[in-house]
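1. Any chance you could fold what I've pasted below:
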Amino acid sequence: MPTMPAARTVPRLLEDWAALDPAHEALVGGGERLNYGELLARVRETAAALHALGIGKGDRVAILMGNRVEWLVLAWAAQYIGAIAVGMNTWATAREFAYALQHSGVTLLAAAPTFLRQDFRAMLESIGPLAERAPELRHVVWVGEGDEAHVGGNVTQMSLSTLLRHGAHVAPATIDRLGADVSPDDAALLVYSSGSTSLPKGILLRQGALIENGWHIGQRQHVDENDRLWLAVSLFWSLGSANAAFNLLTHRGAIVLQESFNAADAIALIDSERCTVFYGTPNMVSAIAAQMPPGQTRLESLRTGVTIGSPDQIKRLAALGPQKICNVYGLTETYGNCAVTDADEPLDVRATTMGKPLPGFTVRVVDLDRGYPLPVGQVGELRIKGRMFAGYFNDEARTASSYDSDGFFRSGDLGMIDQHGQLIYRGRVTEMVKTGGINVAPAEVEETLTQHPAVESAFVVALPDTVNDEVLGAIVIARDGQEISEKSLEAFCRQSLAAYKVPRVFRILRESELPLTTTGKVKKAELKALFAQTGMVSR
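-> Model (predicted):
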């Protein structure tokens, strides 16, 4: 049985693994391979350069690029000297980028000049004078550019190779001392929520908890040092940088990076690198399934990993390769996950529940109106205590108000605990529909709809009604090549749902018609307008 690493800081963890087995492969990406000895050397070299520029404990280092080796090296180098890595959204608009840059108060921004259709150099220039929009920014490092540097106002812009030369004269003993001064309680990572209806929150995560939670997540997946993670999930998400990366790092596994998701490239990379761990979302799974080469039905090397989705979506992924795939629940505030199914549990359990709370977490379900704990099987708000985030950056009031009087975090999520202690997610509290005085969790109805053989995905919202105050409206995306009618959907729902849970209105759309955030999440607040646009009302 593997034991949790003794290290509770990034510098100590990297040092321990490099000492134990320096030749063990750690990181693959962009044609580059680093073993644990080389990874430690690269991180220390970058940490020395950051220190030479005056960056120290508590300073923020922003990273804006795809899933490159440099992303993780820069993040771990910042954390090695007690600074805070800030994951910047590569899909952000100029307004969102400017907000995160200013709000986080970064000292250094490391960015690729371009990524996919984004021109980050032009975006940086478009947001206005940096002295006003990002007054604490002193350095911009362009990753993947030639060897040059120039100064514009108070900001020095340079290439990565120029940055590294700054650290050439920093004594190794200095980096040793800085790494030794890092504490498990030090903030290590600042992640911004997607902010589908408002400006994103900056969520601070601690060094020690990143390691502990990453370890427990991997234990539920039965990960060990022989595992190889395929990672195309964006590193600026906590799922990538706080969950997946620390899962493999704490188990001394290898991380295989795909700079940006492309289904055909993902298949080739997973096969050629013999990846065993899958991290991905249902839309990624659908794209991979559609791109499988003729005669190939499975990705044979895959074994375990995490995903989310309907029971049918999870079972389809298991059939594609990772038969031990795990379902999960959590928020960035809980370091990605606070509940994970065990890889050895039956697939039906892993497809229909999110597992038991991880060690170190307590999850309770409370009544929405009065806040008292609810018994097994009843839906209420999920509240969480344990290994929680350090706080919302520069927002003590918001941090304090996010906890109840018993010290439980108000997740804003609906869910229940079943008779076996397994958590079942039922959507957001704000999505709860009250029809005829009875609460209905949209997620339960969505789960039922996605069990229809012709349905790819479904989204259920509340619609105003003169008799019942609210009724349910369902937007349904049909699978490719499938035809579906409102009557057949209604009949299907009536087979397994109480009458008050059956949607009164259905709308069948193409996936391209859904309103999305910059990170690809459906904007549920805007779905109601899709009914109004066609004059649909409840009947």
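2. CA atoms for contacts and neighbours, from now on please.
-> OK.
3. could you pull out the strands for the stretch 1-150 of the chain?
-> Shown for the stretch 1-150 of the chain, the strands assigned by DSSP state E, counting those that start in this stretch span residues 25-29, 32-35, 60-64, 84-87, 108-111, 114-115, 118-119, 139-142, 149-152.
4. so can I have a markdown table of those showing distance to residue 211 and mean neighbour count?
-> A markdown table is the format used below for the strands of the stretch 1-150 of the chain (distance: least, CA to CA, whole Å; neighbours: other CA atoms under 10 Å):
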| stretch | distance to residue 211 | mean neighbour count |
| --- | --- | --- |
| strand 25-29 | 16 | 22 |
| strand 32-35 | 20 | 16 |
| strand 60-64 | 20 | 27 |
| strand 84-87 | 15 | 28 |
| strand 108-111 | 24 | 24 |
| strand 114-115 | 30 | 18 |
| strand 118-119 | 32 | 14 |
| strand 139-142 | 28 | 24 |
| strand 149-152 | 36 | 12 |
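5. From one end of stretch 423-435 to the other, what's the distance?
-> The first residue of stretch 423-435 is 25 Å away from its last residue (CA to CA, to the nearest Å).
6. Residue 97 and residue 64, how far apart?
-> Between residue 97 and residue 64 the distance is 10 Å, computed by CA to CA.
7. And for residue 408, the neighbour number?
-> By the criterion of other CA atoms under 10 Å, residue 408 has 18 neighbours.
8. do residue 359 as well
-> Neighbour number of residue 359 under other CA under 10 Å is 14.
9. Name the nearest residue to it, sequence neighbours excluded.
-> Spatial nearest neighbour of residue 359, chain neighbours left out: residue 216 (7.1 Å); criterion: CA to CA, 6 or more residues apart in numbering.
10. Give me the number of neighbouring residues for the one you found.
-> As a burial measure, residue 216 scores 22 neighbours (other CA under 10 Å).
11. Likewise for residue 377?
-> A count of neighbours around residue 377, defined by other CA under 10 Å, yields 15.
12. Which strand or helix spans it?
-> With the criterion set as DSSP states H and E, no secondary-structure element contains residue 377; it sits in neither a helix nor a strand.
13. which ones are touching it?
-> 416-419 (CA atoms under 8 Å, 6 or more residues apart in numbering).
14. got JSON lines for those residues, with secondary structure too?
-> Conversion of those to JSON lines gives the following (DSSP: H, G, I helix; E, B strand; the rest coil):
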{"residue": "416", "secondary structure": "strand"}
{"residue": "417", "secondary structure": "strand"}
{"residue": "418", "secondary structure": "coil"}
{"residue": "419", "secondary structure": "coil"}
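15. next up, for comparison:
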Amino acid sequence: MGDLIAERRQALETRWGAWTSTTLSGRFDMVAERFGDRPFVITDEATQTYAEVAAQSQRIAGGLADLGVRRGDRVAILIDNRAEFVPVKIAVARAGAVAVPLNFQYKAEELQAALAHSEAKVLVTIGHSMATDFLDALDAIAPGWETAGGGATLPTLEYVVVVGGGRDGALSLTDVAARGTDITPPETDPDSICDIVFTSGTSGHPLAAMLTHDMVLRSAYGSAYHRGFADGWRICFALPMYHVFGYVEGLLAAMFVGGAVVPRQVFNPRTLLEAVAREHVNEVLFVPTMTVGVVEEAAQRAYDLSSLESVFSAAAPAPVWLWERVQRELAPRTVYTGYGQTEVSAATALTMPGDALEVVSETVGACKLGGAAATEGYDGRLAQYRTVDPFTGEPLPDGAEGELSVRGPIVTRAYHADPERTAGMIEDGWLRTGDLGSVGADGYLRLTGRARELYKCGGELVAPKEVEDVINRFPGVGQAYVAGVPDERMGEVGAAWVVPDGDAVLDPEVLRRHCRTHLAAFKIPRMITIVAAADLPTTATGKVQKYRLAQSAVTS
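-> Now for the predicted structure:
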């Protein structure tokens, strides 16, 4: 195993040589020139080669330029894991614009908040997802959007482009591509912003991490190097490409070896395993909830998984028994877990090939190797971690438990239009992660909890305040408190404690339906408890102690 990984890493380094900073579209064109006839995106409906994606992205970029998109303008992308996502993503970079990939589970008010905060000039959207009819949502947000854009509600939004059409009078993606002519790409600095990616809820104060071209490309190259991709490596995932896990660890990482991605629009263990067998997939990307479903399916039916070399499952802890089932049912050559977040361009830490299952279960790996993409001062890696006091931010001694803080060439430098959050979370290049843990003498990170209230449900970050605000708007609600509690399948799920207003009578199921109307599915509390204000645990000054509420949910 060690010799094989070393050979593959050397082949990658030989192919690309010393690191050269480029834009996303510039690097893609370099790959397409070498591997034009190879497949890059494989879906159930179509297979797109590198050359085809390049040509499509050039036409779409020309069309965006014809609409008035200029360097630095924001283009929001609301597309699920269908083939169109990729050429649109490359086209935005080619036009010198900034991509704002959006969660396709958003409801209308979440979409409005994201578009307003990002100050998007163009929205490229599908008609609907399983969660939301986006054309109806746009009708509610900005009536007449087909010809008037965002109107007074979203004054920066000039155009909405619909993938596949579906609304009379509205621009379709085909229309935009038809308007495109060969354009000379604007001079774009590789250190300029490539993506604005939302990390949390968007109805209150959204966190929108700004990632440069060089950040996402270095991170992707490091992933291909660290995990030892072979030439033509194929990766299958049902993770959304608006999320850095699917985007960087899947799409961009595969690009560096002329590989392909096999994105799934919906997570279904059976059809995913069928795709792995049919397309001779080498690696799958999961969060633990997906891993459980896949190993259960593989235990029930026979699939040809002989091509599968690697299983990478991250975003939440996974017990040893689950990794044992992965090895037994899927039989990969190696397994990985990792650690990262949107602000750090996906994974900054990964376990090593061949690590014992106990290591993969009890740690989240050591800082990701960078190969040629590493910068001076990081010992060949792409990040450096330390711990700080969660309250004062002061650095702690080596090995001490505290809040994990990270810096490196792939770590964001700021949040879009949010100087307060930037100042509070980033200091001298060090980003405070919000996670509690320690850095061992071996360099491996061990997580012990969360320093702040944000929690991850199925790999998606949830801001309790956003959920509380939605619940508090329901008639008869006096107070609402939300916290994350451990869950074996989802990592964490939301629990809500709701105090009625006066004599109001509240029904948890009715409250859950109210949340379902306004929030993406992963934000909806799994448990809702109606409580009296007197029963809430508080400090001496009257502040509600959410950690005690969460403890009560666990013990009950």
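16. What does the TM-score come to for these two?
-> Put the two chains on top of each other and the TM-score (TM-score structural alignment, normalised by the length of structure 1) is 0.76; 454 aligned residues with a CA RMSD of 3.5 Å.
17. need the helices for the stretch 351-500 of structure 2, in chain order.
-> The residue ranges that make up the helices of the stretch 351-500 of structure 2, judged by DSSP state H, counting those that start in this stretch, are 357-362, 419-425, 464-472.
18. same thing with the stretch 1-150 of structure 1?
-> 10-20, 36-52, 69-80, 94-104, 120-126, 130-133.
19. Go through the ones you listed and pick out the most buried.
-> Of all those, helix 69-80 has the most neighbours on average by mean count of other CA atoms under 10 Å, namely a mean of 26.
20. so residue 303 of structure 2 makes contact with residue 274?
-> Yes - Residue 303 of structure 2 is in contact with residue 274 according to CA atoms under 8 Å; the separation is 7.1 Å.
21. quick one: contacts for residue 232 of structure 2?
-> Shown here is residue 232 of structure 2, whose contacts under the criterion CA under 8 Å, 6+ apart are 254, 257-260.
22. From the residues you listed, which land in strands?
-> Within the contacts of residue 232 of structure 2, residues falling in strands by DSSP state E are residue 260.
23. And the contacts of residue 232 of structure 2, which is closest to residue 178 of structure 2?
-> Distances from these to residue 178 of structure 2 were compared by CA to CA; the smallest belongs to residue 260, at 26.8 Å.
24. quick one: contacts for the closest one?
-> Residue 260 of structure 2 sits in contact with 39-42, 232-235, 251, 254, where contact means CA under 8 Å, 6+ apart.
25. Just give me the closest of those residues to residue 147 of structure 2.
-> After measuring the contacts of residue 260 of structure 2 against residue 147 of structure 2 - CA to CA - the closest member comes out as residue 41, at 32.4 Å.
26. And the contacts of residue 232 of structure 2, which is closest to residue 10 of structure 2?
-> The shortest separation between residue 10 of structure 2 and any of the contacts of residue 232 of structure 2 is 12.1 Å, and it belongs to residue 257 (by CA to CA).
27. show me what contacts that closest one?
-> Under the contact definition (CA under 8 Å, 6+ apart), the residues listed for residue 257 of structure 2 are 12, 224, 229-233.
28. Aligned to it, what sits in structure 1?
-> With TM-score structural alignment defining the correspondence, residue 257 of structure 2 maps onto residue 251 in structure 1.
29. how close does residue 226 of structure 1 sit to residue 329 of structure 1?
-> Taking CA to CA as the criterion, residue 226 of structure 1 is separated from residue 329 of structure 1 by 26 Å.
30. Residue 188 of structure 1 too?
-> To residue 329 of structure 1, residue 188 of structure 1 is 22 Å away according to CA to CA.
31. between these two, which one's more packed in?
-> Applying other CA under 10 Å to residue 188 of structure 1 and residue 329 shows that residue 188 carries more neighbours, namely 33 against 21.
32. Quick one: residues contacting the alignment partner in structure 2 of residue 56 of structure 1.
-> Residue 56 of structure 1 maps onto residue 70 in structure 2 when the alignment is built from TM-score structural alignment. When contacts are counted by CA under 8 Å, 6+ apart, residue 70 of structure 2 is found next to 95-97.
33. Please apply the same query to residue 536 of structure 1.
-> Contacts were defined as CA under 8 Å, 6+ apart; by that measure residue 536 of structure 1 touches residue 505.
34. Could you look up the SS state of it?
-> Strictly by three-state DSSP, residue 536 of structure 1 counts as coil.
35. Residue 87 of structure 1 corresponds to which position in structure 2?
-> Aligned against structure 2 by TM-score structural alignment, residue 87 of structure 1 finds its counterpart in residue 101.
36. I meant residue 393 of structure 1, not that one.
-> When structure 2 is aligned by TM-score structural alignment, the residue opposite residue 393 of structure 1 is residue 416.
37. Likewise for residue 190 of structure 1?
-> Residue correspondence, TM-score structural alignment: residue 190 of structure 1 in this structure matches residue 196 in structure 2.
38. host element of that match?
-> Short version, using DSSP H and E: residue 196 of structure 2 is in strand 193-198.
39. Need the residues that contact the following helix or strand past that strand.
-> Sequence-wise, the next helix or strand beyond strand 193-198 of structure 2 is strand 208-212, with elements assigned using DSSP H and E. Here strand 208-212 of structure 2 makes contact (CA under 8 Å, 6+ apart) with 118, 190-199, 342-343, 345, 411-416.
40. try 10 Å
-> Here strand 208-212 of structure 2 makes contact (CA atoms under 10 Å, 6 or more residues apart in numbering) with 23-24, 98-100, 114, 117-118, 189-202, 342-345, 409-418, 421-422.
41. Buried among those? Make that a PyMOL selection.
-> Selection of the buried residues among the contacts of strand 208-212 of structure 2 in PyMOL, burial being defined by 16 or more other CA atoms under 10 Å:
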select buried, resi 23+24+98+99+100+114+117+118+190+192+193+194+195+196+197+198+199+200+201+202+342+343+344+345+409+410+411+412+413+414+415+416+417+421+422
